[in-house]
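1. My questions concern the predicted model and sequence given below.
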Amino acid sequence: MGIHAVTGSASGMGAATAAVLREAGHTVIGVDLRDADVIADLGTAEGRAAAVAAVLEASGGVLDGVAAVAGVGPSLKDAGAVASINYFGPTALLDGLRPALARSAAGRAVVIGSNSASTVPMIDQTLADLLLAGDEDAARTHARAAQAGVPAELAAASPSISAYATSKFALARWVRRTAVRPEWAREGVLLNVIAPGAVVTPLMLGATGRAEDLDADAFPTPMPLGVFGTPEDIAFWVHQFLRPEARFTTGATLYVDGGTDAAMRPDGQPTALTLP
């Protein structure tokens, strides 16, 4: 059995992932702001460094898997914090833990993205570029300034919707670029993204309201299956990506969204390669 670190382990998809891994016999090192083995704020550079150090100590410097689940939703009022937590939190943590994953016989890492990266038409390319360039201070400043442009009808429930979608967009790009680098791919460390859709978690309910009031047929985005997802639906696929047998997939994004992305962008994938 392996040793896995799971961020956001105190609730929602993180808690479900930790439970599935423990049930399978693995040792889980939970990371969260509370009720976890490692208490850390992944929204700050200091918190990320502390989390990496604590996970390395708890694991003995060898990790079989990392599930970077922690994140915040578009209902958070501070768009700068959204950028820091959703992008720099997982990327810094994974960079710091990569050597420990490389020491495993089958290191695996999974990042929780979002189908908002491809279904919310509010991607801020400037913010995405700043995130991918690693300029956290500039990214936070820009995200806060751009927040004023969010339409009033959206701002009431989702004031950080653009920063949220953009942080998940940049995160998916980071994974795709990073997964194929020699220090990851040639070291046998596989890195993939799961892009959930409407999954009933505290994060989602922060923007949509009470669970009992949810109606798949009245939801703002298409719900082809007619049901909402559960944290366990995501945890299942996280577990699959973390298995040693998952040896030939890296740099991929798996949509676990009940068909929403396919319904909104039926021709969005595949994208044809064009020659100059």
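-> Structure received.
2. going forward, measure contacts between C-alpha atoms and count neighbours the same way
-> Noted.
3. what about the residue positioned nearest the centre of the chain, distance to Thr166?
-> With distances taken as CA atoms, centre = their mean, Ile112 lies nearest the centre of the chain, 2.5 Å away. Applying CA to CA, to the nearest Å, the value for Ile112 to Thr166 is 14 Å.
4. residue ranges of the strands in the chain, please?
-> With strands called from DSSP state E, the chain shows them at 3-7, 27-32, 38-39, 65-68, 108-112, 190-196, 253-256.
5. which secondary structure elements does the shortest one contact?
-> Looking back up the chat, that one is strand 38-39. Identification of packing neighbours for strand 38-39 by 3 or more CA pairs under 8 Å, 6 or more residues apart in numbering; DSSP states H and E yields strand 27-32, helix 45-59.
6. which residues touch that strand?
-> Ile29, Gly30, Val31, Asp32, Leu33, Ala51, Ala54, Val55 (CA atoms under 8 Å, 6 or more residues apart in numbering).
7. ok, and the most crowded of those residues?
-> Neighbour tally across the contacts of strand 38-39 (other CA atoms under 10 Å): the maximum, 28 neighbours, falls on Val31.
8. The structure to be compared is supplied as follows:
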Amino acid sequence: MGTFVVTGSASGMGAATAGRLQDEGHTVIDVDLHEAGIQADLSTPQGRADALTGIKAATGGRLDGVAAVAGLGAHLDDPARVLAVNYFAPVALLEGLRRELAVSGAGRVVVISSNSASTVPLIDEELVRIVLSGDEKAALERAGGRHIQLPDEITESAPSITAYASSKLALSLWVRRTTVTEDWARAGILLNAVAPGAVLTPLMRASTGRDAEPDPDNFPTPMPLGHFGDPEDIAFWAHQFLRPEARFTTGSVLYVDGGTDAAMRPEGYPSPMTVAPA
């Protein structure tokens, strides 16, 4: 049996993922703001450092995998904090745990992105560029400046939608860029992402402002299957990426969104590679 870290373990997709691993007999190091073995505020560098200290002490120097699930929603009126938790936290934790993941020779990592990275037309491309440069201070300042003008109805329900969608795009790009580098690929550490759509979690309910189950046929984005996802639908695929058998899969961004991205961008993915004219 292995040892795995799950962030955002107290509820939703994180709790479901931790449960699957525990049911298999694995040791789960659970990390969350509350109700977890390691309690830390991942929105701050100090909180991430505290989390890393606790995780490293619990691993014994060897780690089989990480499910970086913790995230904040677009409904929060603090875009800088949303960006910090959704991007800088998982990247800092994963970079800080690379050595422990390498010890096993077959480390597995899955992060939770979102189909918002490709279905929300409110991405701040300059923010994504700054985020990927690693300048957290500049990125948080940019996010707080709200450089993308939002319609009033979106401002009221999802004031941090630009920071949210931009953070998820940046995280997917970080996975794609990082997983093929020698430090990760040749150490046997595989990085993949799951991009959920409308999944009935506490975060989604808060983001949509609906306590009762929303109507899939009257939802802002298409729901081709006619129903929403459950946390277990995401946990299933997160668990697959963490299995030893997933040995030839790295750099993938798997959409688990009931067909929303396919309905909105039927020709958007895969996209052909183009060659610049000579």
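-> Thanks, I have it. Since the structure is predicted, the reported quantities are computational estimates derived from the model, not experimental observations.
9. re earlier: what does the residue nearest to the centre of structure 1 correspond to in structure 2?
-> In structure 2, Ile112 of structure 1 lines up with Ile112, judged by TM-score structural alignment.
10. That match and Val194 touch, don't they?
-> Yes: in this structure, Ile112 of structure 2 is within contact of Val194 by CA atoms under 8 Å, at 5.1 Å.
11. count of neighbours near Arg247 of structure 1?
-> For Arg247 of structure 1, using other CA under 10 Å, the count is 15.
12. Please name the nearest non-neighbouring residue to it.
-> With CA to CA, 6 or more residues apart in numbering as the criterion, Arg247 of structure 1 has its nearest non-adjacent residue at 7.5 Å, and that residue is Leu190.
13. ok, the one you found - contacts?
-> Here Leu190 of structure 1 is in contact with Gly107, Arg108, Ala109, Ala179, Trp184, Arg247, Thr249, Thr250, Gly251 (CA under 8 Å, 6+ apart).
14. Could I get the buried residue list for stretch 39-51 of structure 2?
-> Gln39, Ala40, Asp41, Leu42, Ser43, Gly47, Arg48, Ala49, Asp50, Ala51 (16 or more other CA atoms under 10 Å).
15. meant to ask about stretch 96-110 of structure 1, not that
-> Buried-residue list, stretch 96-110 of structure 1, by 16+ other CA under 10 Å: 96-104, 106-110.
16. Any chance of those residues in a markdown table with distance to Gln147 of structure 1 as columns?
-> Formatted as a markdown table, these follow (distance: CA to CA, whole Å):
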| residue | distance to Gln147 of structure 1 |
| --- | --- |
| Gly96 | 31 |
| Leu97 | 32 |
| Arg98 | 34 |
| Pro99 | 37 |
| Ala100 | 38 |
| Leu101 | 37 |
| Ala102 | 39 |
| Arg103 | 42 |
| Ser104 | 42 |
| Ala106 | 41 |
| Gly107 | 38 |
| Arg108 | 35 |
| Ala109 | 32 |
| Val110 | 29 |
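17. Tell me the spacing between Arg62 of structure 2 and Pro90 of structure 2.
-> 18 Å.
18. Kindly report the same for Ala206 of structure 2.
-> 22 Å.
19. Just the helices from structure 1, written as ranges.
-> Here structure 1 has its helices, by DSSP state H, at 12-23, 45-59, 79-83, 89-102, 116-119, 125-132, 136-146, 152-155, 161-179, 182-185, 202-208, 231-242, 260-264.
20. Pick the most deeply packed of the ones you listed.
-> helix 79-83 (a mean of 27; mean count of other CA atoms under 10 Å).
21. Which part of structure 2 matches that one?
-> By TM-score structural alignment, helix 79-83 of structure 1 lines up with residues 79-83 in structure 2.
22. The matching stretch: average distance to aligned residues in structure 1?
-> On superposition with structure 1, the mean distance recorded for stretch 79-83 of structure 2 (mean CA distance after the TM-score superposition for structure 1) is 0.9 Å.
23. Need the residues that contact that stretch.
-> 43, 71-74, 76, 139-141, 143-144, 159-164, 167.
24. now do stretch 195-212 of structure 1
-> By CA under 8 Å, 6+ apart, the list of residues contacting stretch 195-212 of structure 1 reads 11-13, 72-75, 112-116, 157-158, 214, 228-231, 234, 253-258, 260.
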